[in-house]
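S.K.: pasted the sequence and its predicted model underneath.
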Amino acid sequence: MDLWYTEKQTPDHGITSKITRTLHHEQTDFQSLDIIETKQFGNMMVLDGMVMTTDQDEFVYHEMLTHVAMNTHPNPKHVLVIGGGDGGVIREVVKYEQVETATLVEIDGQVIEAAKTYFPQIASGLADPRVTVKVEDGIKFIAEHPNQFDVILVDSTEPVGPAVGLFQKPFYEGIHEALKEDGIMVAQTESPWFNRDLIRRVYQDISTLFQYTQLYTASIPTYPSGLWSFTMGSKKYDPLHLHEQENLLDTKYYSRELHRSLYQLPNFVKELTK
């Protein structure tokens, strides 16, 4: 008998994958955590029934959340990642030689441990000596560290449960205060097909705080609708002006040529920024 896992992405739509076995299951203090082995995408992490990452397509999300900001800021030395317990964004951050500190703040320590066991290629950056891992509330951490970071990357789960506060204006205000005077933030902001109201609201909230606000997208097969959005807020640096870092990046999706075209949005997505 074939076994299939289905994520119900909306009340009327889902994505399904053929699986071979369940590798891990536990109920953490915050959520249900499952690791399943799929035929199409390799290992898949699922939190509260929602796909977080897979072996095969993880690089798209992690590269696009990270490198757009890191190549907009001319000298990102101190970087903070909120969420992202799988370590993928940290892996991308530490590719930059000028990074002196990379701090990961993840509320659920079990996600970090599961990633180390079942996604070692994603979690590999956590062993870098520049990395500090904090298992605590990201909102609280932000409030306690003003004017400390050049770049803040918000790698949150969907806006349910413990992640709801990561999509609200007070959190973005805290990020603004935690950034230095020329700091940049990027947050994942869900699907332009299924989360239009959320994207519009987040864009407006961020645009009231930052001199520059920019929405961009990437294609991620296992995320709802396959089209995903990210929203950048920059205090000083125009996202249209790419600061090319000296080191050549080892990337599979992101490139400087792609970066230059990111802000040419389809009209139905562009409407969300008005």
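M.R.: Happy to help now that I have it.
S.K.: contacts, neighbours, all on C-alpha from now
M.R.: Fine.
S.K.: now residue 262: how far from residue 10?
M.R.: For residue 262, the distance to residue 10 (Cα to Cα, to the nearest Å) stands at 27 Å.
S.K.: who has more neighbours out of those two?
M.R.: residue 262 (17 against 11; other Cα atoms under 10 Å).
S.K.: doesn't residue 229 make contact with the more buried one?
M.R.: No - with contact defined as Cα atoms under 8 Å, residue 262 does not count as touching residue 229 (10.9 Å).
S.K.: find residues that contact each of those two.
M.R.: 216-217 (Cα atoms under 8 Å, 6 or more residues apart in numbering).
S.K.: what are the buried residues along stretch 243-260?
M.R.: Residues 243, 245, 254-256, 259 are the ones in stretch 243-260 that count as buried (16 or more other Cα atoms under 10 Å).
S.K.: now secondary structure too, for the residues you listed, in JSON lines please.
M.R.: Below are these laid out as JSON lines (DSSP: H, G, I helix; E, B strand; the rest coil):
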{"residue": "243", "secondary structure": "coil"}
{"residue": "245", "secondary structure": "coil"}
{"residue": "254", "secondary structure": "coil"}
{"residue": "255", "secondary structure": "coil"}
{"residue": "256", "secondary structure": "helix"}
{"residue": "259", "secondary structure": "helix"}
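S.K.: export those residues to JSON lines and append columns for distance to residue 149.
M.R.: Formatted as JSON lines, the buried residues of stretch 243-260 follow (distance: Cα to Cα, whole Å):
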{"residue": "243", "distance to residue 149": "18"}
{"residue": "245", "distance to residue 149": "18"}
{"residue": "254", "distance to residue 149": "23"}
{"residue": "255", "distance to residue 149": "24"}
{"residue": "256", "distance to residue 149": "24"}
{"residue": "259", "distance to residue 149": "23"}
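S.K.: tell me the helix or strand right after the helix or strand hosting residue 35.
M.R.: Assigned by DSSP states H and E, residue 35 belongs to strand 32-38. Using DSSP H and E, the helix or strand that directly follows strand 32-38 along the chain is strand 42-47.
S.K.: what about versus this one:
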Amino acid sequence: GPAESLFKESYYQLMKTALREDGILCCQGECQWLHLDLIKEMRQFCKSLFPVVEYAYCTIPTYPSGQIGFMLCSKNPNTNFREPVQQLSQQQVEERSLKYYNSDIHRAAFILPEFARKVSQAV
């Protein structure tokens, strides 16, 4: 479809040139339940372009399968996407009236089901 180019290596190459030296990129990464082969392919070419590549997902009830994934890439080899940049206390979560996000949800987004973890680990 019309969004197909957003999942191609040429798109990620273009985005890489637009980033600062320490820049990060977060793009739609499709759903592990529906497009695992595409996610594997994307991880492979992203790893050839960026020193840090991660896949995360979250729950989106209105999306087919109820989940959507994100491909996260960084030009900085010291980037750790798995840890929140700012650890939120329960008080901060409440003060900001957050209904979904907290530091634990952030970390959990990177914990993949075994079938997806195996594919991801193989790349």
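M.R.: Noted; the coordinates are in hand. Everything numeric here is computed off the predicted structure, so don't read it as measured data.
S.K.: tm score of chain vs chain?
M.R.: TM-score of the superposed chains, computed with TM-score structural alignment, normalised by the length of structure 2, equals 0.80; 113 aligned residues with a Cα RMSD of 1.9 Å.
S.K.: corresponding residues in structure 2 for the strand holding residue 35 of structure 1?
M.R.: Using TM-score structural alignment, none of the residues of structure 2 align to strand 32-38 of structure 1.
S.K.: same for that strand, what does it pack against?
M.R.: Helices and strands touching strand 32-38 of structure 1, by 3 or more Cα pairs under 8 Å, 6 or more residues apart in numbering; DSSP states H and E, are strand 13-27, strand 42-47.
S.K.: in JSON lines, list the ones you listed along with mean neighbour count and distance to residue 174 of structure 1.
M.R.: Converted to JSON lines, these look like this (neighbours: other Cα atoms under 10 Å; distance: least, Cα to Cα, whole Å):
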{"stretch": "strand 13-27", "mean neighbour count": "14", "distance to residue 174 of structure 1": "30"}
{"stretch": "strand 42-47", "mean neighbour count": "20", "distance to residue 174 of structure 1": "26"}
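S.K.: make a markdown table out of the ones you listed and add distance to residue 103 of structure 1.
M.R.: Output for those, formatted as a markdown table (distance: least, Cα to Cα, whole Å):
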| stretch | distance to residue 103 of structure 1 |
| --- | --- |
| strand 13-27 | 26 |
| strand 42-47 | 22 |
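S.K.: can you map out the helices along the stretch 1-150 of structure 1?
M.R.: Per DSSP state H, counting those that start in this stretch, the stretch 1-150 of structure 1 carries helices over the ranges 58-70, 88-93, 109-118, 120-123, 138-143.
S.K.: in structure 2, what residues pair with the third one?
M.R.: With TM-score structural alignment applied, helix 109-118 of structure 1 matches no range in structure 2.
S.K.: in that helix, which residues are buried?
M.R.: Buried residues in helix 109-118 of structure 1 (16+ other Cα under 10 Å): 109-112, 114-116, 118.
S.K.: residue 57 of structure 2 in helix, strand or coil?
M.R.: strand.
S.K.: so what's the residue count around the counterpart of residue 61 of structure 2 in structure 1?
M.R.: In structure 1, the residue paired with residue 61 of structure 2 is residue 221, using TM-score structural alignment. Neighbour count for residue 221 of structure 1, taken as other Cα under 10 Å: 16.
S.K.: ok, residue 271 of structure 1 next?
M.R.: So residue 271 of structure 1, with other Cα under 10 Å, has 11 neighbours.
S.K.: can I take it that it is in a strand?
M.R.: No - counting by three-state DSSP, residue 271 of structure 1 is not found in a strand; it is helix.
S.K.: so who does the equivalent of it over in structure 2 touch?
M.R.: Per TM-score structural alignment, the equivalent position to residue 271 of structure 1 in structure 2 is residue 118. Not one residue lies near residue 118 of structure 2 by Cα under 8 Å, 6+ apart.
S.K.: which of the helices of the stretch 1-150 of structure 1 is buried the deepest?
M.R.: Greatest average neighbour count among the helices of the stretch 1-150 of structure 1 goes to helix 88-93 (a mean of 27), per mean count of other Cα atoms under 10 Å.
S.K.: now that one: which residue numbers in structure 2?
M.R.: Going by TM-score structural alignment: helix 88-93 of structure 1 matches no residues.
S.K.: which helix is the longest one in structure 2?
M.R.: helix 36-49 (DSSP state H).
S.K.: neighbours of the residue nearest to residue 211 of structure 1 when sequence neighbours are not counted, just the number please.
M.R.: Ranked by Cα to Cα, 6 or more residues apart in numbering and with sequence neighbours excluded, the top spatial neighbour of residue 211 of structure 1 is residue 235, at 5.2 Å. As a burial measure, residue 235 of structure 1 scores 18 neighbours (other Cα under 10 Å).
S.K.: which residue ranges of structure 2 form helices?
M.R.: With DSSP H as the criterion, structure 2 has helices at 9-18, 36-49, 90-95, 103-108, 114-121.
S.K.: in the last one, which residues are buried?
M.R.: When neighbours are counted by 16+ other Cα under 10 Å, the buried residues of helix 114-121 of structure 2 are found to be 116, 120.
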